[in-house]
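Asks: make a model of this:
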Amino acid sequence: MSAKHDIIRIAILGPPGNGKTALVVKTVSGRFIWNYDPTLEFIYKHAMVDSESGGESKTHEMEILDTAGYTSSVDMDSVQREGYIKWADAFVLLYSITNLNSFEEIQSLRAVIVESKKLGASIAIVGNKADLTHLRQVKYEAGKEYADEHGCLSYEISSRTDCQGSVAQPFIDLCREVKAKRLREGVRLRRRSSASRLLRKLIQKKLTM
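Replies: Presented below is the predicted three-dimensional model:
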């Protein structure tokens, strides 16, 4: 497998103002930033150590696309949306637990992704601003039930107060899932290739009889 194929591309999508950039920066650097350009699209390259329980540590090489303020499904044009979806191997759909509309918005985004990724997509539904429970509009159970119903991963985090390990978990789990899918797909393709070679040999043998 090539080094390029080992890289996991993750796009963070969600309505503006819910902490996409803050989440990425916290994940890759451990810092929380208060001031940043909310409309600046950027790709972060990051290597993350995954200390699996009972096994050796692995390193996930990833590229994380911060789509900043562009990814409301209402505002985003179809070409831009398809570009994001085609580029990514996995998706973090970020909403704020203090904003019910943002939760409804990421549901629309998930539907668009699933429609485009016919073979299935690795998606994490992530509720941000978990430190603001007194302002909560989206119940924890609602986020988890929605994710479970649609085969997605589910998390609640706080980019401001969580330790780096907590905010990094969605990325680690998505990398694990994508790599597992690639492994299964590789086995399937090898089996198909082997079967094709066998069929060609049988046909050639029959033609020479």
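Asks: alpha carbons only for contacts and neighbour counts from here, please
Replies: Fine.
Asks: hmm, who's touching the helix or strand where residue 5 lies?
Replies: If you go by DSSP states H and E, residue 5 is part of helix 3-6. The contact list for helix 3-6 (C-alpha atoms under 8 Å, 6 or more residues apart in numbering) reads residue 61.
Asks: one more time with 10 Å, if that's ok
Replies: Residues from elsewhere that reach helix 3-6 (C-alpha atoms under 10 Å, 6 or more residues apart in numbering): 60, 61, 62, 175, 178, 179, 182.
Asks: could you report the separation of the third one from residue 206?
Replies: Distance of residue 62 to residue 206, given as C-alpha to C-alpha, to the nearest Å: 49 Å.
Asks: longest helix of the protein?
Replies: helix 164-208 (DSSP state H).
Asks: now for it, which elements pack on it?
Replies: helix 3-6, strand 8-13, helix 20-29, strand 42-50, strand 58-66, strand 90-96, strand 122-128, strand 153-156 (3 or more C-alpha pairs under 10 Å, 6 or more residues apart in numbering; DSSP states H and E).
Asks: how far does it sit from the chain's center?
Replies: 20 Å (C-alpha atoms, centre = their mean, to the nearest Å).
Asks: taking strand 42-50 as reference, get the angle to it.
Replies: 90 degrees (axes from the mean of the first three to the mean of the last three C-alpha atoms, to 10 degrees).
Asks: centre of the chain versus stretch 131-151, how much separation?
Replies: Computed by C-alpha atoms, centre = their mean, the separation of stretch 131-151 from the middle of its chain amounts to 18 Å.
Asks: to compare against the first, here's another:
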Amino acid sequence: MSSNLRVIRRKKSSLSEVKIVLFGAPGVGKSALTVRFLTKRYIGEYDHHGDQPPYKYELMVDSEPVLFELLDTCAKTAGELPSTKTLDWADGFLLVYSITDRESFSYIKRLHAHISQWRREAGPAATAPMVLVGNKGDMIHLRQVGYEEGEILARDMECLSFREVSASEQVTEVAEAFNDLCREVNNHRRKSKQSLLDRVLGGRGGLRVYARGKSDSALPKD
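Replies: From the prediction side, this is the model:
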């Protein structure tokens, strides 16, 4: 574990646990974003051999300790879509494309259609929020996807936020993308608890159950 990583020594029960899955076409920089967020370091090349176990680290978000579990998925082809088990496991989705790769942007559109179908089949429990990230923002000279296109897609997909970032050059901006998603996961949980309380007390608001992540033993294995 990097000496730069601050480990929070608290009882596990006092932590907010957030399970995040990173989705995107091959080569968009999901692993680089993950490592930059967790260690503040940048590593440009990765040798992937399929999906790895989730990274588990305790970090501070808004002065509160959070146990992050980050699952860095590795699609073998631009046509491969995540399994239902992976979607069920997550509390939130970080959707990543490269601004230098038009096909990776198209992949996010196909991915969103896949997620939407999963939500329809799973029902009210499938409420994992999403953040859209356009990576490789330092490579403007190779841009194939405009910033406005990212904004429009994020709005169409009802993502809570959209950012263009550079895993190779930025630390704060990358961290904020993950933190945005963490905050929204916790917001969903608070709203779900309030909805449940309203239902129990005879409130008029409908019950909207938030799907908590499963235990480590339930990690998706395809």
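Asks: coming back round to it: between residue 62 and residue 206 of the first structure, who's got more neighbours?
Replies: It is residue 62, of residue 62 of the first structure and residue 206, that has more neighbours when counted by other C-alpha atoms under 10 Å, with 20 against 9.
Asks: under the alignment, what does the more buried one map to in the second structure?
Replies: When the second structure is aligned by TM-score structural alignment, residue 62 of the first structure is paired with residue 68.
Asks: what do you get for residue 29 of the first structure?
Replies: With TM-score structural alignment as the criterion, residue 29 of the first structure matches residue 39.
Asks: distance of that match from residue 161 of the second structure?
Replies: Taking C-alpha to C-alpha, one finds residue 39 of the second structure at 23 Å from residue 161 of the second structure.
Asks: list the contacts for the residue most central in space within the first structure?
Replies: In the first structure, the C-alpha nearest the mean C-alpha coordinate belongs to residue 91, at 2.5 Å (C-alpha atoms, centre = their mean). The contact partners of residue 91 of the first structure, by C-alpha under 10 Å, 6+ apart, come to 9-13, 64-65, 84-85, 110, 113, 121-125, 152, 170-171, 174.
Asks: ok, 8 Å please
Replies: Contacts here follow C-alpha under 8 Å, 6+ apart; on that basis residue 91 of the first structure touches 10, 11, 12, 13, 121, 122, 123, 124.
Asks: ok so, going back, so who does the match of residue 62 of the first structure touch?
Replies: 17, 18, 19, 20, 55, 56, 57, 58, 59.
Asks: between those residues, which is nearest residue 140 of the second structure?
Replies: Closest to residue 140 of the second structure out of the contacts of residue 68 of the second structure is residue 20 (28.1 Å), distances taken as C-alpha to C-alpha.
Asks: what is the burial count for that closest one?
Replies: 28.
Asks: picking up where we left off before, same list (the contacts of helix 3-6 of the first structure) but as a markdown table, adding distance to residue 158 of the first structure.
Replies: Converted to a markdown table, these look like this (distance: C-alpha to C-alpha, whole Å):
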| residue | distance to residue 158 of the first structure |
| --- | --- |
| 60 | 22 |
| 61 | 24 |
| 62 | 21 |
| 175 | 21 |
| 178 | 24 |
| 179 | 26 |
| 182 | 31 |
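Asks: so which of the residues you listed wins on neighbours?
Replies: residue 175 (26 neighbours).
Asks: how close does that one sit to residue 194 of the first structure?
Replies: 28 Å.
Asks: equivalent analysis for residue 21 of the first structure, please.
Replies: Counting by C-alpha to C-alpha, the gap from residue 21 of the first structure to residue 194 of the first structure is 45 Å.
Asks: the more surrounded of these two?
Replies: Using other C-alpha under 10 Å, the more surrounded residue of residue 21 of the first structure and residue 194 is residue 21, with 27 against 12.
Asks: contacting residues around that one?
Replies: Applying C-alpha under 8 Å, 6+ apart to residue 21 of the first structure gives the contacts 36, 38, 66, 68.
Asks: how about the nearest residue to the last one, chain neighbours excluded?
Replies: Once its chain neighbours are removed from consideration, residue 68 of the first structure has its nearest residue in residue 39; the separation is 5.0 Å (C-alpha to C-alpha, 6 or more residues apart in numbering).
Asks: and the corresponding residue of the second structure for that neighbour, how many neighbours?
Replies: Aligned by TM-score structural alignment, residue 39 of the first structure pairs with residue 49 of the second structure. Neighbour count for residue 49 of the second structure, taken as other C-alpha under 10 Å: 8.
Asks: again, but for residue 196 of the first structure
Replies: 12.
Asks: again with the one 5 residues further on
Replies: The criterion is other C-alpha under 10 Å. On that basis, residue 201 of the first structure has 12 neighbouring residues.
Asks: over to residue 158 of the first structure?
Replies: 22.
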